[in-house]
Each structure stands twice: as C-alpha cells, then as structure tokens.
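*Asks:* Quick one: sequence plus predicted model below, questions after.
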Amino acid sequence: MTNERITGLIIKHLEGQLTEAEENELEGWMNQSEHNRQIAEEFLDDNKLKEGLQDVLSKKTVWARLEQETGETKVIPMQGKWSRWVAAAAIVLLMGAGVFYMKFRQTQSNTPIAIEKPKKQNDVAPPHSVDAVIILSNGQKIILDSAGNGTMAMQESVNVVKLADGQIAYNGTSHEMVYNTLVNPRGSKVVSLTLSDGTKVWLNNESSLHYPIAFAGGERMVEVSGEAYFEVAHDASKPFLVKKGDMQVQVLGTHFNVNAFEDESHIKVTLLQGSVKVKNKNSTQLLMPGQQAQLNKKGQIQLDKDADVEQVMAWKNGLFNFSSLPIQSIMHQISRWYDVEVVYEGKISTEHFSGIVSRNDNISEVLKMMQLAGIKFKIEAKRIVVMQ
C-alpha cells in the first residue's frame, strides 16, 4: 500500500469518515508488521491531531513523518481537496518547528538532513515596501512609496489618488484616451489599484499594466506584462479586454488571473468567477470557473479543466505555492520576489518539487525546503548559486 493511500486512510479515520471497507484496509496494513501498527497508532491516538485537524493536520504532515520512518522517497502532491490543508499545515510547521518537509532522500541513517541556518549577512529579506512607479502620459513618474496619501496627479478631469491603505484609485471621467503605466519592479510588494470604471487590479512584481485614465468608446482595454489579478466591474455595454502580445482576454465582469512573464514558457489565464474568452490569431477558448487556458510560444491554446486555483493565487495571498514545479520555475518566482540573480553550477535537476511557504520569510527559509530535498545553495549577497 502506498504512503499516499495510508495517509488518506489515517486522516479519514481522524475525521470519522472511514467506510467499513476502508477500516478493514487500514487494519490489514497495520497487521502486516508491528512497525506499521506503531506508525499508525502514533497518529490515531494523538488527541492534539484529533482536536485541531483543520489547523494542524494535513496530508503533508502525515506523509512526511511516514517517510521519515520508512525512508521512502516521494514528492508530496498538493492538489485537489488537500491543498487548503497543506497550506495551513505548512505555515504551522514553518512558524513552529522551523522545518518544512518537501521531499526526503533516503540516507544511511534514515534521518532528515540537518540544515544549518545561513548567517544573517548572507540572507535576503523579503520586500518591505511598494516600489511601484506610475508613469503619467507626459512622462512624469510618481514613486508610490514616497508619495503622500491623497491626490497625486490630475489628468484631464481624472484624479490619481493614493488611499490610506496604499491602494491607487482613479476618479473622474475623460473623453480623451490618455494612458498611464503602472510598473511594479522586482523586489517590490504587490500593488493594487482601482481603475476609473471600478475594476480592481492586483499587480505582482516584475509586472506592468498599461491603461487609460478613463475608458472612452465602446470597450475597456488594458495591456499587461508579468502577472495581474483582475476583478472586473460589470458593464454589458463595454467589454473589458486584457492584451498581451497577440493574446486577448475578453470579459464583461469576472475574476481572473493572467500570468504572462517573459521567462515562462506559457501565458496562463485562470478563471475564478464568471466567464472569459481567450483568443489569438489561431484560436479561441471559452473558460469556465476553475479552468486555465495555456498559450504556448507557437500560439497554441491548451485547456486545463481542473486548474490548481490556490496555487495560481498564492502570490496574491502572500504565499509561495510550488505544486510539482521544476527547479527553474521555482527560482524564477524567488528571483522576482527577492530581487536576486540566480545562477546554476553543474547539472540542473529535472525533478519536480512541491511545498508552500510564506513570502514574508527570508530567502534562507524558502531555500531550506529544497535543501531538505537534496538541492544545494549558496547565498552570495544578492546572488543565489544553485548546485546539484
């Protein structure tokens, strides 16, 4: 019986949801050896796990401890109904014990690898400010972190306002198509703004949004680079369009995420609510909630009908969610957030890794996950060396 199956049975037992057949299956596994029984009973008799299941227990915690006992090597999946539990437990583990189990490699002693925490001078802290810049139509730049609250600029009859919580809002109307650009660089916190029609946009770092100060005419169009999450204000008379190169997302009113980083192999549009139409020169794809359109460099659109929405939205929720990702994709996210250079020494691992960690942690805590999986790192100021 696989660790995944054992994990599922143990958790269902703690929830009181085991069927009779599953009870027999779990009992049969326990009877195979005294070792199996000891492992299972450690969880089944743990009152703390029973009382705080939703906050403390997850598939990851059970599986990680099973791997520690058995020495088996697994990559822990975090999809479907388990993902919320994994996120909660991962945060608990990080804040409590300071250890996050991603994947164990079998060692001679079958014990977890001990990782020495890097010295402070070799660590990199997460972003502590919003370093985004608004470029006005006349070329003037407004640095948001140093701008005071209230009206920062007036263009036509539109005020550009910085609210008390740091959000940006455009208030007013204009008959002219005057454009601004919001640029959020590497190493900056997520920035949010409200467009003149009431549409809300959250912009990840190393991303930009080009938009009119007010929407005139029969459509609302913006251009994005990098990653942005949209909550579009409904207006049946004016479709909302998001462009990136030849790709266009068309909506009336909905919630969706666009991931269009230049260093990624696909542009990804993920729908959370409503409906959107993704199209380019070659094809058109209609999305339903929970689905993702993936546009490759050749202009082909593929549909993922069961997208991992929590993984997609982790950046907005203050998390890294690495759900079965290759090392290069993980390091892309890390380099943007911490504004570091990443270089590789030796052969680049082809394995996929999974794990969840707060984006408010220092970079050493994030790297620690992959160190436990056998990947080695050196932190050299703002340079991360990945060694196999």
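*Replies:* Yes, it's here. Residues are numbered from 1 along each chain as shown.
*Asks:* make it CA atoms for all contacts and neighbour counts henceforth
*Replies:* Noted.
*Asks:* which non-adjacent residue is nearest Lys200?
*Replies:* Setting aside the residues directly before and after it, Lys200 is nearest to Thr194 in space (CA to CA, 6 or more residues apart in numbering), at 4.5 Å.
*Asks:* what's near enough to touch that neighbour?
*Replies:* 167-170, 200-201 (CA atoms under 8 Å, 6 or more residues apart in numbering).
*Asks:* next one: Gln273
*Replies:* Contacts of Gln273 were listed using CA under 8 Å, 6+ apart, and they are 254-256, 288-290.
*Asks:* ok, 6 Å please
*Replies:* Shown in contact with Gln273 (CA atoms under 6 Å, 6 or more residues apart in numbering): 254-255, 289.
*Asks:* That one and Gly253: what is the separation?
*Replies:* Counting by CA to CA, to the nearest Å, the separation of Gln273 from Gly253 is 9 Å.
*Asks:* What are the boundaries of the strands in the stretch 151-300 of the chain?
*Replies:* 157-162, 168-173, 179-184, 191-194, 200-203, 207-212, 220-231, 240-244, 247-251, 255-260, 266-273, 276-279, 284-287, 292-296 (DSSP state E, counting those that start in this stretch).
*Asks:* Can you lay out those as JSON lines showing distance to Trp337?
*Replies:* Shown next, in JSON lines, are the strands of the stretch 151-300 of the chain (distance: least, CA to CA, whole Å):
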{"stretch": "strand 157-162", "distance to Trp337": "23"}
{"stretch": "strand 168-173", "distance to Trp337": "21"}
{"stretch": "strand 179-184", "distance to Trp337": "11"}
{"stretch": "strand 191-194", "distance to Trp337": "13"}
{"stretch": "strand 200-203", "distance to Trp337": "12"}
{"stretch": "strand 207-212", "distance to Trp337": "11"}
{"stretch": "strand 220-231", "distance to Trp337": "12"}
{"stretch": "strand 240-244", "distance to Trp337": "22"}
{"stretch": "strand 247-251", "distance to Trp337": "26"}
{"stretch": "strand 255-260", "distance to Trp337": "15"}
{"stretch": "strand 266-273", "distance to Trp337": "19"}
{"stretch": "strand 276-279", "distance to Trp337": "28"}
{"stretch": "strand 284-287", "distance to Trp337": "29"}
{"stretch": "strand 292-296", "distance to Trp337": "23"}
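*Asks:* Now His175: closest residue in space that isn't a chain neighbour?
*Replies:* Closest to His175 by CA to CA, 6+ apart is Ala216, at 5.8 Å.
*Asks:* how close does that neighbour sit to Ser174?
*Replies:* From Ala216 to Ser174 the distance is 7 Å (CA to CA).
*Asks:* this is the other structure I want to compare:
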Amino acid sequence: MKSDQQRLKALLSTTQRTAEDEAWLQSYLQNTDAAELRELSQELFEQHLEQHQPLPAVTTARMWEHIRERTEPANAPVRRNSNIYWWAAAAAAVLAITAYPLLTRQHKKPAAMAHIIQPAGNKAVLTLADGSKVTLSDTGNQVIKTGNLAIEQHEGELQYRSKQVDPTAFNVLETPRGGVFQVTLPDGTHVWLNAASSLKYPVTFTDKRMVTLNGQAYFEIAPDARHPFFVQVADMEVQVLGTSFDVMAYNDEQQIHTTLVSGAVRVLQHNNSTLLQPGQQSRLDPATGNISVLAANVDQVLAWRNGKFELENTDLPAFLRQLARWYDIDIRINASATAVAAKKFGGQIGRDMNLQDVMKILELYDIQCRLENRTLTVVSVQ
C-alpha cells in the first residue's frame, strides 16, 4: 500500500486523476504544511529537470497556490495569471521559489565556464557642486562634507544636512547599469533611483522645489503647500501636489510613464496638461507630444522597487531592456524578430537571482539564450 507521500507524488506527476483522487489530493494539500510541500516540489522538479521537461500545468498551479497561501503574509499582493501563459507563469513562479537552490546546485558550471553575473546592488556616483565625484558603494557609511553641507551615506541611502547653503549649487546622483540607490533630499523628500538613472537636484530648496530626472525613480514627496515640487523629464514636467508616484523615462523606451500612487500630480508638456488621480498612469509620446491616461497596475509599476521583475503581460523586448539595465549586459537578437516581438510572459520573479538562473526560467518559455562575457544573445524563440 502506498504511503501518503508516494500517493501525493504519483498524483501530482500526472493529470490523469479520478474524482476520488482529486478529493484526496485536495484534502491532503489543505492539511499538510508548507515545508513538506516544498520538499516534495523540489524532488519532483529534480526528476523533471533531469528529463528536460517542466511539470504539468495543473501540478505547478496547485502546488504554487498552496505553498503561497501558507508562506506569504495575508496582505501580500495576489499574483495575476494569464490564461494564455498560465502554465509557463506557474512553472516559473514555483521554479523561482522552490527550486532555486536546486538549480544552482544542478547547473553549477565549472570555473572555466562563464562567470556568474550577479544582480544589481546599491552603487552610484555622486557629483558635487564643485565637480568632484564620490563613488558610493553597497556597504559605505560616511559623511561627505563640502562647505556648510554635510551629506551622510548609510549603505544604500544618502541624507542631506545643510545650513546656509548656496541655493544655486546642485548635486547629481547617478546609478550605473547594475546599480540602485536612494536619497533623502534637503526638504525630506525620499527618492528611490532605479538602475541606469540620474537625478539632479539643488542642495537646498527655495520657493520652487525642482529636480531633473533621467531614467526611472519613485518619489515620496515631503508635503509643503507653499513650495510646490516639480520633476523635469526632458521637455515634460510633473507638478506635484503632495504625493507618491513613479516616473519611468529611459532613453531606450518609446514613452514616458508617470504613475500616481497617492495624492495628485499634473503632467505638463508644452501646451498639453493632464491631472492624474491615484491609480492612473499617463503615457507621453515624446515624438508627437500626445499624452494618454489609463488605469495603472500599481503593483506591476512598483515591482522594481519591491525587488521583483513583474512579467504579467510583458513582452520579451521590454523584459530584455530590463535585464540589460539590471545586470549591466548587452543584448543581441539572433532569433526571428516576429517571434521576439510576439513573445509575452506572465507571473513574477525576484530581482535577486543571478543572470544564469534567469536564463533557466527563460528556457521554460521556450526562449534559448547564450551568454558570452557580458553579452546575452537570444538564439531562438518558439
């Protein structure tokens, strides 16, 4: 007679189940603990990976949902799943959560093979008003003094302390590809700067608080009704009315996205102007000057700040641009341009994985890649 573990393993490995099997399986999954599910899921993945096959869709879906329910906090955002890409999203999600140690163990390359490319960390360069540059590292703790200005670095964040500072003096905080950083501005506004971005700001604010952004940043504005806050992005301006919001304005993206989380912002470009409400996103086409407004998926927009790659309904070219900025790599496409453009994803994966393990997840979507030095080549897409 089979043990519960043996029966569970047999039932999860097939989609051919009777009504009695389904009833037993549902009861078992509802009453067992997450540790046992994790152990079994790792064992199943090990077998299927050895056979170069993903687990069946129903298997990954059922296991992932029950593991998530037992290990995530009650207020954690629910993962959205597209019917079209459900099996791949579920497989990628369970692989990332339960089989990550297994992947790193099974597919560890010899020392002579490709160097492991790690995810981004806290690193940036601060350019002071006199033109001097200070390199900021992940673990740095220091006080940068220049005149009456004191800038404190606590690991991945800067904080300004100033007295009677020249209001015409500016600093520039720049993150490279593969780097992120935070800064608390002189007025108390907190900014999260994504990879390959820059923020120019005065070392003290006067009547009009204005900063200039290139790339992507999330802002939590310190309220001050008498002194409005503005974010300049190319020839677009975001007028802030005490709020938190995200601006994505990379040069390699076709549109500038402004997403409002709370409060209110006004997006202005020449004679065009639109007022956003919480949960809305404006999209500016710099080529035409047109501004459109639509409902935003805030969880998806802020996934980068929360340590995730949000892949729900994301196309492959957009994901590759994210990978290039996050891992500081170059992208080359040798696959069919039509297939690359049509490929979309579902689910969500952590940004703390090394690049080689992300490539394993791409394989689940039938995307074959080759990594040479710091160039990722997309070989084929099915």
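*Replies:* Thanks, I have the structure now. All figures in this text were calculated on a predicted structure; none of them were measured in a lab.
*Asks:* Present the contacts of Gln273 of the first structure as JSON lines; the columns should include distance to Ser188 of the first structure and neighbour count.
*Replies:* Formatted as JSON lines, these follow (distance: CA to CA, whole Å; neighbours: other CA atoms under 10 Å):
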{"residue": "Thr254", "distance to Ser188 of the first structure": "27", "neighbour count": "19"}
{"residue": "His255", "distance to Ser188 of the first structure": "23", "neighbour count": "21"}
{"residue": "Pro289", "distance to Ser188 of the first structure": "30", "neighbour count": "19"}
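*Asks:* Now flag whichever of those is closest to Ser364 of the first structure.
*Replies:* Distance to Ser364 of the first structure across the contacts of Gln273 of the first structure (CA to CA) is lowest for His255, with 33.8 Å.
*Asks:* Residue in the second structure paired with the closest one?
*Replies:* The alignment partner of His255 of the first structure in the second structure, by TM-score structural alignment, is Ser244.
*Asks:* so who does its match touch?
*Replies:* 219-220, 261-262.
*Asks:* quick one: the helices in the stretch 1-150 of the first structure?
*Replies:* Taking DSSP state H, counting those that start in this stretch as the test, the helices found in the stretch 1-150 of the first structure are 3-15, 20-30, 34-44, 47-51, 53-56, 59-70, 83-96.
*Asks:* Need those helices in TSV (columns: mean neighbour count and distance to Arg336 of the first structure).
*Replies:* Output for the helices of the stretch 1-150 of the first structure, formatted as TSV (neighbours: other CA atoms under 10 Å; distance: least, CA to CA, whole Å):
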stretch	mean neighbour count	distance to Arg336 of the first structure
helix 3-15	18	33
helix 20-30	14	45
helix 34-44	14	39
helix 47-51	14	37
helix 53-56	17	30
helix 59-70	20	27
helix 83-96	19	22
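*Asks:* Report the separation between the spatially closest residue to Gly253 of the first structure that is not a sequence neighbour and Leu203 of the first structure.
*Replies:* Counting by CA to CA, 6+ apart, His234 is the residue found nearest to Gly253 of the first structure once chain neighbours are left out, at 4.0 Å. Distance of His234 of the first structure to Leu203 of the first structure, given as CA to CA: 20 Å.
*Asks:* Tell me the secondary structure at Val378 of the second structure.
*Replies:* Here Val378 of the second structure is strand, with the state taken from DSSP: H, G, I helix; E, B strand; the rest coil.
*Asks:* repeat for Gly374 of the first structure
*Replies:* coil.
*Asks:* That one -> the second structure?
*Replies:* Checking TM-score structural alignment: Gly374 of the first structure goes with Asp366.
*Asks:* Check Glu206 of the first structure too.
*Replies:* Using TM-score structural alignment, Glu206 of the first structure lines up with Ala196 in the second structure.
*Asks:* Aligned to Arg325 of the second structure, what sits in the first structure?
*Replies:* Using TM-score structural alignment, the partner of Arg325 of the second structure in the first structure is Arg336.
*Asks:* Based on its surroundings, how many neighbours for that match?
*Replies:* By other CA atoms under 10 Å, 18 other residues sit near Arg336 of the first structure.
*Asks:* ok, so what distance separates the residue lying closest to Ile330 of the first structure once chain neighbours are set aside from Leu295 of the first structure?
*Replies:* Nearest residue to Ile330 of the first structure in three dimensions, chain neighbours excluded: Phe322, at 6.8 Å (CA to CA, 6+ apart). Phe322 of the first structure is 21 Å from Leu295 of the first structure, where distance means CA to CA.
*Asks:* How about Asn3 of the first structure?
*Replies:* 35 Å.
*Asks:* And the residue nearest the centre of the first structure?
*Replies:* What sits nearest the mean C-alpha location of the first structure, by CA atoms, centre = their mean, is Ala314, with 3.1 Å.
*Asks:* So that residue, which state does it fall into?
*Replies:* Classified using three-state DSSP, Ala314 of the first structure is coil.
*Asks:* dump the residue contacts of it.
*Replies:* 320-321.
*Asks:* That one corresponds to which position in the second structure?
*Replies:* Checking TM-score structural alignment: Ala314 of the first structure goes with Ala303.
*Asks:* and what of Lys141 of the first structure?
*Replies:* So, by TM-score structural alignment, Lys141 of the first structure is matched to Lys133.
*Asks:* if we can go back for a sec, the residue nearest to Ile330 of the first structure reaches Ser354, doesn't it?
*Replies:* Yes: when contacts are counted by CA atoms under 6 Å, Phe322 of the first structure is listed as touching Ser354 (4.8 Å).
*Asks:* one step back: quick check: the match of Arg325 of the second structure is in a helix.
*Replies:* Yes: assessed with three-state DSSP, Arg336 of the first structure lies in a helix.
*Asks:* That one contacts Pro185, correct?
*Replies:* No: between Arg336 of the first structure and Pro185 there is no contact under CA under 6 Å: 8.3 Å.
*Asks:* what residue of the second structure matches up with the residue nearest to Lys200 of the first structure?
*Replies:* Match for Thr194 of the first structure (TM-score structural alignment): Thr184.
*Asks:* Same check on Val278 of the first structure?
*Replies:* By TM-score structural alignment, Val278 of the first structure lines up with Val267.
*Asks:* so that match sits right up against Val238, yeah?
*Replies:* Yes: using CA under 6 Å, Val267 of the second structure is in contact with Val238, at 4.6 Å.
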